[in-house]
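K.L.:
starting from these lines, generate the structure:
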Amino acid sequence: MDQILEIAIAVGPAIVVGVIAYYFFDSFLKNEEGRRRFLLHKESQKDVLPVRLQAYERLTLFLERINPNQLLIRVKPVTEDKKAYVDLLAATIEQEFEHNLTQQIYISSEGWGAVKSAKNTLIQQLRKAAAKSEITTAQQLREHILQNPDGQENPSRVALEYLKTEVQELFN
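P.N.:
Model (predicted):
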């Protein structure tokens, strides 16, 4: 029994020092790993930030191009059929959208959702306007949408404001 006590007295301090050393080295290694990750993240930001900003620029251009005021000036009706004109406008919006699909990997899910929502809402607004019985021609449809008598909020403006706030958060 005395021998076990002597061994415990001799080995005990070594075990305590070993446990303390383990915790110090473990915290040191975790700190070093965190520092390396931070430096790697900082270095990658130099390359990623310009690409992300370019994605926001492209999506801003998309939202400006589908803004009803810009879209209706750029895409003129080929016939007086209002349904054909709405189909042409919707196809133009979809084509613009598909051209910018890859930008979604550079922005947040919420930002991409705002862009998709703007596209879908605008197409829905166009179709609702075309469904009105008092509008009979494509020219009347254009005038109705530009005048916005229903007071509907411009979906591309809403999405653009959201993207602007996201870009501002990149620099805060």
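K.L.:
switch to C-alpha atoms for all contacts and neighbour counts from now on
P.N.:
Will do.
K.L.:
and the longest helix for this structure?
P.N.:
If you go by DSSP state H, the chain has its longest helix at helix 2-65.
K.L.:
who are the packing partners of that helix?
P.N.:
Applying 3 or more CA pairs under 8 Å, 6 or more residues apart in numbering; DSSP states H and E, we find helix 2-65 packed against helix 109-130, helix 155-170.
K.L.:
nearest to residue 94, out of these?
P.N.:
Counting by CA to CA, residue 94 lies closest to helix 109-130 out of the helices and strands packed on helix 2-65; the figure is 7.9 Å.
K.L.:
ok, back up a step: can you redo the helices and strands packed on helix 2-65 as CSV with distance to residue 67 and mean neighbour count?
P.N.:
Listed next are these as CSV, based on distance: least, CA to CA, whole Å; neighbours: other CA atoms under 10 Å:
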stretch, distance to residue 67, mean neighbour count
helix 109-130, 8, 18
helix 155-170, 6, 16
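K.L.:
make TSV from those and add distance to residue 11 to it.
P.N.:
Converted to TSV, the helices and strands packed on helix 2-65 look like this (distance: least, CA to CA, whole Å):
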stretch	distance to residue 11
helix 109-130	58
helix 155-170	55
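K.L.:
please generate a structure for the following sequence too, so the two can be compared:
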Amino acid sequence: MNVQYFLTQVAIQAAGGTLMVVASWYLLKNDFLRYFFQRPVEPAKDDKAPLLQLRLQAHERMIVFVERLNPANLFIRVYEQGIPAAELQARILNEVRTEYQHNVSQQLYINAESWNVLRKLKEDTIAMINNAIGTLPPDASGKDLSRLVLEHVAGIAENPYDLTVELIKQDIHQLF
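P.N.:
Model prediction:
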């Protein structure tokens, strides 16, 4: 057996093996490092974009809710010519409660303080309608009820509906 031939074959085999190991390392290096040195995955900043969109939509819906709750808009939507005050009261209360129930899930996306203000505004609107109907005679018309409520709202120094819309706008500006 020739020693020189043997050493040449060993060198060729060693070079081929080394070349295979180096090529494999470069191909699989990222997988090895990821497997052995895993880092906790941080959410990308774009992951919050859908939540921001939901929050903006909730604020938009709350502004619409306040505008629909405003007696000036509420009477325009619900009032019919010649309707008795008691029937108008029932329709208004139904409308307010329906609007509230339709938007109740939006509290997930808005500030708790703003939601409490919205809920109080709804309750105050109901109380205002009920108090106004209590001061009218039993045979009063819907026109009398609407006039009394609108005069009451006009007499308030700072319109609570406008203040609530401003509060919601402030919440929106805090998001950015």
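K.L.:
now the TM-score, please.
P.N.:
Overlay of the two chains. TM-score (TM-score structural alignment, normalised by the length of structure 1): 0.69; 136 aligned residues with a CA RMSD of 2.4 Å.
K.L.:
picking that back up, give me the angle between the longest helix of structure 1 and helix 109-130.
P.N.:
Relative orientation of helix 2-65 of structure 1 with respect to helix 109-130: 30 degrees, computed using axes from the mean of the first three to the mean of the last three CA atoms, to 10 degrees.
K.L.:
how big is the angle separating helix 2-65 of structure 1 from helix 155-170?
P.N.:
Using the same axes, to 10 degrees: helix 2-65 of structure 1 against helix 155-170 is 140 degrees.
K.L.:
does whichever helix or strand comes after helix 2-65 of structure 1 pack against any helices or strands, and if so which?
P.N.:
Counting by DSSP states H and E, the next helix or strand C-terminal to helix 2-65 of structure 1 is helix 68-74. Secondary-structure packing of helix 68-74 of structure 1 (3+ CA pairs under 8 Å, 6+ apart): helix 138-147.
K.L.:
equivalent range in structure 2 for the helix it packs on?
P.N.:
Aligned by TM-score structural alignment, helix 138-147 of structure 1 corresponds to residues 142-151 of structure 2.
K.L.:
and the contacts of the matching stretch?
P.N.:
With CA atoms under 8 Å, 6 or more residues apart in numbering as the test, stretch 142-151 of structure 2 has contacts from 71-72, 75, 79-80, 82-89, 128-129, 132-133, 136.
K.L.:
hmm, back to that, which one of the helices and strands packed on helix 2-65 of structure 1 lies closest to residue 96 of structure 1?
P.N.:
helix 109-130 (9.8 Å).
K.L.:
once aligned to structure 2, how far is that closest one on average?
P.N.:
Its matched residues in structure 2 lie on average 0.9 Å from helix 109-130 of structure 1 after superposition (mean CA distance after the TM-score superposition for structure 1).
K.L.:
can you tell me what sits against that helix?
P.N.:
59, 63, 66, 82-83, 86, 90, 93-94, 97, 104, 135, 141, 144-145, 154-156, 158-160, 162-163, 166.
K.L.:
same deal with stretch 59-70 of structure 1?
P.N.:
If you take CA under 8 Å, 6+ apart as the criterion, stretch 59-70 of structure 1 is touched by 71, 93, 96-97, 100, 103, 115, 118-119, 145-146, 154-157, 159-160, 163.
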